[in-house]
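Asks: sequence unknown, structure follows:
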């Protein structure tokens, strides 16, 4: 992983932790457009969400009906419990 990828993912994770609710690729992409990495596209947002979930920072929610995948912060879930 490059330092830029790590920095971008840490920045995105901080934004996710600041807000509540579910995160989709579209929401992450929109947020990244307002970041220090505004040229990040949909594929980058998708990969970043998956990487953060693989690290245990996010929980993945799959809707079997629509096939839609959303993510929530594990930190937010711990606070709510």
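Replies: Perfect, I can see it now. Predicted model, so just to flag it, every value in this text is computed and none were measured.

Asks: from here on, just use CA atoms for contacts and neighbour counts.
Replies: Will do.

Asks: quick one, strands of this protein?
Replies: 58-62, 69-73 (DSSP state E).

Asks: quick one: the helices in this structure?
Replies: 3-18, 25-33, 42-54, 74-80 (DSSP state H).

Asks: would you list those helices in CSV and tack on distance to residue 68 and mean neighbour count?
Replies: Below are the helices of the chain laid out as CSV (distance: least, CA to CA, whole Å; neighbours: other CA atoms under 10 Å):
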stretch, distance to residue 68, mean neighbour count
helix 3-18, 18, 15
helix 25-33, 10, 18
helix 42-54, 12, 17
helix 74-80, 19, 11
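
Asks: and the comparison structure, right after this:
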């Protein structure tokens, strides 16, 4: 039986594969090609926040643009 994967698990795998900084807009665009194509920007924002809360992502705040972005937390890679 194939392993079941959650939307957040799928997104985290994509973030780790592609690397770089992730905004809600970038995550939403990638989710359009996922098994959950109806996920929008708000869902992506909540997923990024939850993954950061679990320690899988590191949050970065840009004071000039007042935007938050996320990067993979490499110290947690083996724990996933």
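Replies: Here it is on my side, so go on. Everything numeric in this text was worked out from a predicted model, so none of it was measured.

Asks: residue 61 of the first structure: which of the helices of the first structure is closest?
Replies: Proximity to residue 61 of the first structure (CA to CA) singles out helix 42-54 among the helices of the first structure, at 10.5 Å.

Asks: state the span of the second structure onto which the closest one is aligned.
Replies: Matched against the second structure by TM-score structural alignment, helix 42-54 of the first structure falls on residues 41-53.

Asks: for the matching stretch, give me the average deviation versus the first structure.
Replies: For stretch 41-53 of the second structure, the mean distance to aligned residues of the first structure following superposition is 0.3 Å (mean CA distance after the TM-score superposition for the first structure).

Asks: return the distance of that stretch from the chain's centre.
Replies: Between the centre of stretch 41-53 of the second structure and the centre of its host chain there is 7 Å, according to CA atoms, centre = their mean, to the nearest Å.

Asks: same thing with stretch 40-51 of the second structure?
Replies: With CA atoms, centre = their mean, you get 7 Å for stretch 40-51 of the second structure.

Asks: for the residue nearest the centre of the second structure, give me its contacts.
Replies: In the second structure, the residue lying closest to the centroid (CA atoms, centre = their mean) is residue 48, at 4.4 Å. Going by CA atoms under 8 Å, 6 or more residues apart in numbering, residue 48 of the second structure touches 24, 57, 70.
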